[in-house]
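Trainee: after the sequence you'll find the predicted model.
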Amino acid sequence: MKEITVKELKKLKDEGADFQLIDVREPNEAEIAAIDGELIPMNSVPQNVEKFSKDKQVVVHCRSGKRSGDVISWLEANHGYENLYNLKGGILAWADEIDPNMMKY
């Protein structure tokens, strides 16, 4: 599985790169802390596969990287995706390395 670090993600955001950021956490988690990803909770991914682009880099994240990794593995195995990147360490890594003022949970 391909991964991207929070520093690499910040660079993509800062440069205005054309990529998709998807958050697979639950809505209540996104209310606590968010990095502007499109919210598609893990349990709704099978009904929302078409929302994941196949034409550009897609970064998938969750709290720590476990759920997003599971989502990526499922999409790759069942839908042939090859452009998905797991955010290493998830939003916790973002809070630790990029935004220390972000609330952690």
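Mentor: Alright, I've got the coordinates.
Trainee: use CA for all of it now, contacts and neighbours both
Mentor: Will do.
Trainee: so how far is the helix ranked longest in the chain from its chain's centroid?
Mentor: Ordering each helix of the chain by length in residues (DSSP state H) puts helix 66-79 first. Helix 66-79 has its C-alpha centroid displaced from the chain centroid by 11 Å (Cα atoms, centre = their mean, to the nearest Å).
Trainee: hold the first one in mind and look at this next one:
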Amino acid sequence: MTIEEILKSGNYHLIDVRQPEELEMDGKIEGAVNIPLATVPLKVEEIKEIQGPKIIFCRSGGRSGQACQFLTINGLTDIYNGGGYMELQEVLEQVK
């Protein structure tokens, strides 16, 4: 599935791996849970409990890629790299 298809389905969870101060500077996506990249290893079990596709994003897509790779190695299969915050925000607006 593509990010657009997942967003259109309405069945997804957004995980923002930026630092909290980045959210304050750049803005947030409503409904996204903030789990900074450095804490992802500590939150694997919590993330596994989230039902449905999980779209991971950050400022540019690099950290979200790292988070997706780590989570995949740790057994998650419904993980998608949403890329950068601004790009994901644009896609969300388009699918509304």
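Mentor: That came through fine. None of the values given here were measured: they were computed from a predicted structure.
Trainee: superposing both, give me the TM-score.
Mentor: Scored against TM-score structural alignment, normalised by the length of structure 2, the superposed chains reach a TM-score of 0.77; 90 aligned residues with a Cα RMSD of 2.6 Å.
Trainee: ok so, going back, what packs against the longest helix of structure 1?
Mentor: Applying 3 or more Cα pairs under 8 Å, 6 or more residues apart in numbering; DSSP states H and E, one finds that helix 66-79 of structure 1 contacts strand 58-61, strand 84-87.
Trainee: mean per-residue distance, the first one to structure 2?
Mentor: Following the fit onto structure 2, the mean deviation recorded for strand 58-61 of structure 1 is 0.4 Å by mean Cα distance after the TM-score superposition for structure 1.
Trainee: any idea how far that strand is from the middle of the chain?
Mentor: 3 Å.
Trainee: against structure 2, where does it fall?
Mentor: The counterpart of strand 58-61 of structure 1 in structure 2, using TM-score structural alignment, spans residues 54-57.
Trainee: contacts for the matching stretch next, please.
Mentor: 3, 12-18, 63-65, 67-68, 78-85, 88 (Cα atoms under 8 Å, 6 or more residues apart in numbering).
Trainee: list the buried residues for the longest helix of structure 1?
Mentor: Lys66, Arg67, Ser68, Gly69, Val71, Ile72, Ser73, Leu75 (16 or more other Cα atoms under 10 Å).
Trainee: show me what the last one aligns to in structure 2.
Mentor: For Leu75 of structure 1, the aligned position in structure 2 is Leu71, judged by TM-score structural alignment.
Trainee: what sits against that match?
Mentor: Leu71 of structure 2 sits next to Val44, Ile79 when contact means Cα under 8 Å, 6+ apart.
Trainee: just to revisit the earlier point, would you mind giving the helices and strands packed on helix 66-79 of structure 1 as TSV with distance to Lys51 of structure 1 added?
Mentor: Output for these, formatted as TSV (distance: least, Cα to Cα, whole Å):
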stretch	distance to Lys51 of structure 1
strand 58-61	11
strand 84-87	13
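Trainee: alright, I will stop here.
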